[in-house]
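>>> Quick one, structure for this:
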Amino acid sequence: MGRILALDFGKKRTGIAVTDELQIIASGLTTVNTKELIEFLKNYTLNENVELFLVGEPKQMDYSESESEAIIKPFLKILKKEFPKIPIKRVDERFTSKMAFQVMLNSGLKKEKRKNKALIDEISATIILQSYLYSK
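Got it, this is the predicted structure:
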C-alpha cells in the first residue's frame, strides 16, 4: 500500500497531511507556499509511494461550489498532468478551519501559536484526511 496525501489548498498556502503506508494514521506533514506546491509534491513522490491525492472541496452550506473552487480547478488540471498515475479524490472540507482552530484550543496552544495560519492549514489537511479514512 502507498500513502494518501491530503491537501488543504489555498491561494497563498497549502496544508499537507499524510497517512502511514498502511493507511491507518493521518498526520500533519507541513504547510508549503502554494507557488512551491508542485515542486514539493514532485520531491515527496520521488521518496515516498503515494497512492492517492485527496484535495479539499470547499462548499457552501447548500452544497454549491464556494468561490475558492475557482482557484482549485486550475490546480487540479496541473496536478493530473504532473502526476498522471496518482488518482485524485475530492473531500468536503466545510468547517475544517474552524475544527482546526478548536483542536488548537483544546490542545492548550497559547494565543500566539493559534494565530499561525500555516498550522491551521496543516491541521485542516489532517482533518480532511482523517474524515476520508473514517469513511472508508
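
>>> switch to C-alpha atoms for all contacts and neighbour counts from now on
Noted.

>>> all helices for this structure, in order.
Secondary structure of the chain by DSSP state H: the helices cover 37-47, 69-82, 96-106, 111-114, 117-135.

>>> So for the second one, what gets flagged as buried?
Taking 16 or more other C-alpha atoms under 10 Å as the neighbour-count basis, helix 69-82 is seen to contain the buried residues 69, 72, 75, 79.

>>> Let me see the contact set for the first one.
Listed by C-alpha atoms under 8 Å, 6 or more residues apart in numbering, the contact set of residue 69 reads 57, 58.

>>> Here is a second sequence; please produce its structure as well for comparison:
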Amino acid sequence: MGRLLALDYGKRRTGIAVTDELKIIASGLTTMDTPSLLGFLAEYLEKEKVETIVIGLPKQMNNTASESEADIQKFMPKLQAKFPNVPIVRIDERFTSKMAFQSMIDSGLGKKKRQNKALVDEISATLILQNYMAQL
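Next comes the predicted model:
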C-alpha cells in the first residue's frame, strides 16, 4: 500500500499534502518553489511509496479552465515522464484557497501567519487531497 500525494500547483509555489500509509488522514507536507518540485518529488518517492498523485484542476465559476491550468498542462508531461508508474488524477480545486484561508482564521492563526501564502498553498493541497479521498 502506498500514500496518496496531492499538489496545489502554482507558477511560483506548489503546496504538497500526503496521506498516511493507510490513506485515512490527509496532512500538509510542505510548500516547494515550483522549479524545485520535480527534484523534491523524486527524493520523496524514493523514500515513500506513493500510489497516486492528485493534482488540483483549477476552474472558473463558469467551468472553464483558469489561467494557471496552462502552467499545469506544461508540467504534467514532465511529471508523467519522471514517474511513469504512478497514476496521476485531477480533481476540481475551486474554492480551496478560500477554504484554506478560512480554516486558518477558524483555527485562530494571527493575521501575520495568515499572510503566509506558502501555508495557504499547503492547506489547499490538503483540501484537494481530502476531496479526492471523499470520492473514493
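
>>> Tell me how the two chains score on TM-score.
After superposition, the two chains reach a TM-score (TM-score structural alignment, normalised by the length of the first structure) of 0.99; 136 aligned residues with a C-alpha RMSD of 0.5 Å.

>>> quick one: the closest residue to residue 120 of the second structure other than its chain neighbours and residue 50 of the second structure, what's the gap?
Once flanking residues are discounted, residue 120 of the second structure sits nearest to residue 100: 5.7 Å by C-alpha to C-alpha, 6 or more residues apart in numbering. Going from residue 100 of the second structure to residue 50 of the second structure by C-alpha to C-alpha, to the nearest Å gives 24 Å.

>>> next one: residue 30 of the second structure
In terms of C-alpha to C-alpha, residue 30 of the second structure sits 16 Å off from residue 50 of the second structure.

>>> These two - which one has more neighbours?
residue 50 (20 against 16; other C-alpha atoms under 10 Å).

>>> counterpart of the more buried one in the first structure?
Residue pairing (TM-score structural alignment): residue 50 of the second structure is matched to residue 50 of the first structure.

>>> For that match, give its distance to residue 92 of the first structure.
21 Å.

>>> swap in residue 116 of the first structure?
23 Å.

>>> Can you pick out the residue with more neighbours from those two?
residue 92 (15 against 10).

>>> ok, for that one, nearest residue in space, not its chain neighbours?
Per C-alpha to C-alpha, 6+ apart, closest to residue 92 of the first structure is residue 57, 4.7 Å.

>>> thinking the one you found is in contact with residue 88, fair?
No: with contact defined as C-alpha atoms under 8 Å, residue 57 of the first structure and residue 88 do not form a contacting pair (11.6 Å).

>>> wait, what's in contact with the closest residue to residue 11 of the first structure other than its chain neighbours?
By the measure of C-alpha to C-alpha, 6+ apart, the closest residue to residue 11 of the first structure outside its immediate chain neighbours is residue 34, 6.5 Å from it. Shown in contact with residue 34 of the first structure (C-alpha under 8 Å, 6+ apart): 9, 10, 11, 12, 13, 14.

>>> Distance check, the closest residue to residue 66 of the second structure other than its chain neighbours against residue 94 of the second structure.
Nearest non-adjacent residue to residue 66 of the second structure, counting by C-alpha to C-alpha, 6+ apart: residue 59, 4.9 Å away. Distance from residue 59 of the second structure to residue 94 of the second structure, counting by C-alpha to C-alpha: 6 Å.

>>> before we move on, what about residue 81 of the second structure?
The gap separating residue 81 of the second structure from residue 94 of the second structure is 27 Å, by C-alpha to C-alpha.

>>> what do you get for residue 33 of the second structure?
According to C-alpha to C-alpha, residue 33 of the second structure stands 22 Å off from residue 94 of the second structure.

>>> One more: residue 38 of the second structure?
For residue 38 of the second structure, the distance to residue 94 of the second structure - C-alpha to C-alpha - is 24 Å.

>>> what does residue 79 of the second structure give?
Residue 79 of the second structure is 22 Å from residue 94 of the second structure, where distance means C-alpha to C-alpha.
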